[in-house]
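> following is a predicted model, sequence given first.
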Amino acid sequence: MKEQLFESILAQKDRLTEIADYIFDNPELSFNEVKASKVLEDYLEEEGFQVERGLGSLSTAFRAVYENGQGGPNIGLLCEYDALPMGHGCGHHMQGPAILGAASAIKHLCCGKHFKLTVYGTPAEEGGGGKIIMLKEGFIKELDVALMMHGGPSTQVDVKSLAAESIKVTYHGTSSHAALKPEQGRSALDALLLTFNAVEFLREHVAEDTRMHYTVLDAGGSANVVPGKAVGSFSLRSYSSRYLDEVKERFNKIVQGAALMTETTFEIETEKRLESKVPSYKLNDLMMKNAELINAPAMKSAREKTGSTDFGNVTYLLPGAVIRIAFVDENASSHSQDFLDEGKTKRGHDAMINASKILAATVYDLVETDNLVNEIKEEFSKTKSMM
């Protein structure tokens, strides 16, 4: 059956390549992916999926569903399609077409068991946190398993991702002339500088994988005025969402302490929260076995640690995995000219088709193997409880 799935995907190759190139040639930034979402939605509708165009507050998000009988697992295929200011330097133009090929093949050939196949279009991964918004608005949570693909220098899966919280702190003091009436001032900038120093001291007392960054957004004005307002931006990271909560609690105490020392007041605003991935080892193994089956290029062992992504928020709630497909040289990094240069080459097109095959084969295994989805969900719950 998997060979038939692969043949079905190859039969779509020309059309899928056209769509990938169209998205590449029409790069759209976060929340504005009008052309990309439409071309993906149109294809799924043509293939007989029930398509919802626009989800919640996101006009360029979509959900397309095919249901084979009643009951059975709900398998999710998620794709991104937003670009960077440089263009598609992260390979997101490949994700949607790869998902289309897999979804179509599964719909037409995988009919032995009852299941639901749900394709989610997830906009604004590049800094916008589209999946976070979708989760808050009730989408994606209904899935039993979530699968994605991403281009890269190697064919591999991921284990952990960084949880990250972006925080804005605003201090309010009392402004005064720094030379004539300094005693009347309560410096908001002093509070911010004390916070920076305290974060530096905190570095000695956190786990090794913790990262803390900061910068000044507003220093409060000229040097001869005691600033009545100062604003700083902070980023806290850890490979454990639970440990990040502990670090955040200590950070909050630092902010409070700086305000007490300077007799200022403060506001703490969480601007974005990315959760750490809960590894799904069974899903990872399944995807890599299917990568081996198709003889995918440049196969490597799993990336133990990766950066932050809004897909982490999905995989913190339910089992999920990303298959990364080699289409650039080994030392190339995402958000680079290397990714951009290979976007419309044979390597890029082949990576899209390879990913489509792996995803289709993995969905087939999840649907046709008795109790496999339940085993994956049980493993997920156990792994999360130990993180």
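That came in fine, so what should we check first?

> going forward, measure contacts and count neighbours with C-alpha atoms only.
Fine.

> and Phe31, what element?
Assignment of secondary structure by DSSP states H and E places Phe31 within no helix or strand.

> residue contacts, it?
Leu58, Ser59, Thr60, Asp82, Pro123, Ala124, Gly128, Gly130 (C-alpha atoms under 8 Å, 6 or more residues apart in numbering).

> can you tell me which of those residues are buried?
Neighbour counting over the contacts of Phe31 (16 or more other C-alpha atoms under 10 Å) leaves Leu58, Thr60, Asp82, Pro123, Ala124, Gly128, Gly130 as the buried ones.

> tell me the secondary structure at the fifth one.
Under the three-state scheme (DSSP: H, G, I helix; E, B strand; the rest coil), Ala124 adopts coil.

> state the number of residues packed around the residue nearest to it when sequence neighbours are not counted.
Of all residues not flanking Ala124 in the chain, Ser30 sits nearest, at 4.0 Å (C-alpha to C-alpha, 6 or more residues apart in numbering). Ser30: 20 surrounding residues under other C-alpha atoms under 10 Å.

> His172 and Asp190: what is the separation?
Counting by C-alpha to C-alpha, to the nearest Å, the gap from His172 to Asp190 is 11 Å.

> just the ones of the contacts of Phe31 in strands?
Leu58, Ser59, Thr60 (DSSP state E).

> which ones are touching the first one?
Contacts were defined as C-alpha under 8 Å, 6+ apart; by that measure Leu58 touches Phe31, Pro123, Met134.

> hmm, who's touching the helix or strand containing the last one?
Using DSSP H and E, the secondary-structure element containing Met134 is helix 130-136. Outside helix 130-136, the residues within contact range by C-alpha under 8 Å, 6+ apart are 31, 55-56, 58, 122-125, 140-141, 274, 310-311, 313-314.

> of these, which is the nearest to Asp329?
The shortest approach to Asp329 among those belongs to Glu125, at 23.7 Å (C-alpha to C-alpha).

> give me the neighbour count for that closest one.
The tally of other residues near Glu125 (other C-alpha under 10 Å) stands at 22.

> wouldn't it be in contact with Thr309 here?
Yes. The pair Glu125 / Thr309 is scored as a contact, 7.5 Å apart, by C-alpha atoms under 8 Å.

> what's the helix or strand for the residue located most distally from the centre of the chain?
Going by C-alpha atoms, centre = their mean, the residue of the chain most distant from its centre is Leu180, 52.3 Å out. Using DSSP H and E, Leu180 maps to neither a helix nor a strand.

> structure two is appended below for comparative analysis:
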Amino acid sequence: MKTSIKSQIETQCDQGLSEFEAISEFVFAHPEPGGKEEVCARYLSDRLEQNGFKVWRAYQGMPTAFRAEWGSGPVTIAFLAEYDALPGYGPGHDEWAHACGHNWISATALGSAITLSRVFSSRDIRLVVFGTPAEETLGGKCELVQNGAFDDVDFVLQAHLGGHTMVRPKTQAMDSIEFSFFGRAAHAAMSPEQGINALEAVLLLFQGINARRPYWKKSASVAGIITDGGQACNIVPDYAACRFYVRDATRQEVETLTSTLQAIGQGAQAMTGARMETRFFENSFDELRNDETLCSVVEANLRRLGIERFYEPEYPGGSSDIGNVSHVVPTMYFELETGMVPPVYAHESGFLEAVHGPLARSSLRQAVLAMTWSVADILEAGNKE
């Protein structure tokens, strides 16, 4: 029975592969900033609607989020589409591009849902595709989790391209914190003693963080930039600001690390006299908690596809809002290697060659089959219980 269903799934996947590639290529050709993905959100939701899915656009008040549903079965499976791009590519480093492969992610999510809708009866399963904006910044999935979007979902699956194939990737929890310091302006040469230098507070904050950095665990990461350092060299800066991504293996550890940064900032405030304010400028991401049963099912189906090399990282790296999803519903997030030698990694300019075109065809097919076959296994296991 399982073999017959999987054969039907494979046939439907192969028949629809050109359609799924077209989805990937369209999103790749229309890179948009997070939260402003109007063209891609409309295109993806339209494609689902054309395939018989009921669609809710501007879902939960987010202009470029959507939810699409098909079927009314007892088990609800959700696939997550992403479609925001990254800045800083092209010859002038001023273009938006899909250097994280979100075009490929959208195609695998839609491809999996559409394939399953062509194989199963609507009485057997309920399929959901979430359009999740701004994964690279705000974290649209965090908003969806907070608003209960996954409360009626039984399982979530998502695939990503990467340098290695991983069914048990490790991501870091992350806080996005901004420090603002308020001083007093003065002429930097004639009356510096009348000023309070807000930029000095920012610099002391960086120095304090760097002084602590050698003593943090290998799982911890703090990366920051100065977003405002003053307006003119002959004016003591009365305002300066900086932003940090603070990461560690778990939410609890991140909160501890964030508290450390705030204490260092308070020290900079005391040393300079510049008043400090902090705020979280993006949603906080939780670490990924993949469901081990789903990991085993997906791994078995990847092996069925002839994939034998699996990489298991020693330490977590990077962050994604799918971590928040995995804290509220059984989730399987996995990565497939691009096939490029030497390997390329997300956010590198070379990654752009791997996420579309002929090179991405094989991985796109593998991802759709691995996820859809795994859904077949989930349904069969449920029927046996």
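Thanks, I have the structure now. Owing to the predicted nature of the structure, the values given are computational and were not obtained by experimental measurement.

> ok, back up a step: check the gap between the counterpart of the residue nearest to Ala124 of the first structure in the second structure and Asp84 of the second structure for me.
By TM-score structural alignment, Ser30 of the first structure lines up with Gly34 in the second structure. Distance of Gly34 of the second structure to Asp84 of the second structure, given as C-alpha to C-alpha: 5 Å.

> next, the equivalent of Ala223 of the second structure over in the first structure: secondary structure please.
Here Ala223 of the second structure is matched to His213 in the first structure, going by TM-score structural alignment. Per three-state DSSP, the secondary structure class of His213 of the first structure is strand.

> what residues are up against His213 of the first structure?
Going by C-alpha under 8 Å, 6+ apart, His213 of the first structure touches Phe234, Ser235, Leu236.

> so who does the last one touch?
Contacts here follow C-alpha under 8 Å, 6+ apart; on that basis Leu236 of the first structure touches Ala164, Glu165, Ser166, Thr210, Arg211, Met212, His213, Leu244, Val247, Lys248.

> Arg203 of the first structure versus that one, what's the distance?
11 Å.

> shared neighbours of these two, anything?
Counting by C-alpha under 8 Å, 6+ apart, the common neighbours of Leu236 of the first structure and Arg203 are Met212.

> work out for me the element the residue nearest to the spatial centre of the second structure sits within.
For the second structure, Ser320 is the residue whose C-alpha lies nearest the centre (C-alpha atoms, centre = their mean; 3.8 Å). Using DSSP H and E, Ser320 of the second structure sits within no helix or strand.

> any idea how far Ala268 of the second structure is from the residue lying closest to Cys233 of the second structure once chain neighbours are set aside?
The shortest distance from Cys233 of the second structure to any non-neighbouring residue, by C-alpha to C-alpha, 6+ apart, is to Ala188 (7.4 Å). In this structure, Ala188 of the second structure and Ala268 of the second structure are 20 Å apart, going by C-alpha to C-alpha.

> more neighbours, those two?
When Ala188 of the second structure and Ala268 are compared for neighbours, Ala268 comes out ahead with 25 against 17, by other C-alpha under 10 Å.

> Thr372 of the second structure matches what in the first structure?
Thr372 of the second structure maps onto Ala360 in the first structure, by TM-score structural alignment.

> now its match, what's its secondary structure?
helix.

> would you mind listing the residues in contact with it?
Leu5, Ala102, Ala103, Ala105, Ile106 are the contacts of Ala360 of the first structure under C-alpha under 8 Å, 6+ apart.

> quick one, which of the residues you listed are buried?
Neighbour counting by 16+ other C-alpha under 10 Å classes Leu5, Ala102, Ala103, Ala105, Ile106 among the contacts of Ala360 of the first structure as buried.

> with distance to Asn74 of the first structure and secondary structure added, can I get those residues in CSV?
Below are these laid out as CSV (distance: C-alpha to C-alpha, whole Å; DSSP: H, G, I helix; E, B strand; the rest coil):
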residue, distance to Asn74 of the first structure, secondary structure
Leu5, 19, helix
Ala102, 15, helix
Ala103, 13, helix
Ala105, 16, helix
Ile106, 13, helix
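
> need these in JSON lines (columns: distance to Val367 of the first structure).
Listed next are those as JSON lines, based on distance: C-alpha to C-alpha, whole Å:
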{"residue": "Leu5", "distance to Val367 of the first structure": "14"}
{"residue": "Ala102", "distance to Val367 of the first structure": "14"}
{"residue": "Ala103", "distance to Val367 of the first structure": "13"}
{"residue": "Ala105", "distance to Val367 of the first structure": "14"}
{"residue": "Ile106", "distance to Val367 of the first structure": "10"}
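
> returning to that earlier point: same check for the contacts of His213 of the first structure, but in the second structure.
Among the contacts of His213 of the first structure, the ones still in contact in the second structure (both residues aligned by TM-score structural alignment, their matches' C-alpha atoms under 8 Å) are Phe234, Ser235, Leu236.

> which position in the first structure pairs with Ala58 of the second structure?
So, by TM-score structural alignment, Ala58 of the second structure is matched to Gly54.

> surely Ile75 of the first structure is in a strand?
Yes. Counting by three-state DSSP, Ile75 of the first structure is part of a strand.

> look up how far Arg309 of the second structure lies from the equivalent of it over in the second structure.
Matched to the second structure by TM-score structural alignment, Ile75 of the first structure sits across from Ile77. Counting by C-alpha to C-alpha, the gap from Ile77 of the second structure to Arg309 of the second structure is 27 Å.

> these two - which one has more neighbours?
Ile77 (20 against 11).

> does the more buried one touch Val156 like I think?
Yes. Ile77 of the second structure is in contact with Val156 according to C-alpha under 8 Å; the separation is 5.9 Å.

> okay, now the residue lying closest to Arg57 of the second structure once chain neighbours are set aside: neighbour count?
Distances taken as C-alpha to C-alpha, 6+ apart place Phe66 nearest to Arg57 of the second structure, at 4.5 Å, with adjacent residues excluded. Phe66 of the second structure has 23 neighbouring residues, counting by other C-alpha under 10 Å.

> contacting residues for Phe66 of the second structure?
Ala41, Ser45, Val55, Trp56, Arg57, Ala58, Tyr59, Phe130, Gly131, Thr132.

> and those residues, which is closest to Val298 of the second structure?
Nearest to Val298 of the second structure among these, counting by C-alpha to C-alpha, is Phe130 at 20.4 Å.

> alignment lookup: that closest one to the first structure.
Phe130 of the second structure maps onto Tyr120 in the first structure, by TM-score structural alignment.

> can you tell me how far its match is from Lys131 of the first structure?
Look at Tyr120 of the first structure and Lys131 of the first structure: by C-alpha to C-alpha, they are 10 Å apart.
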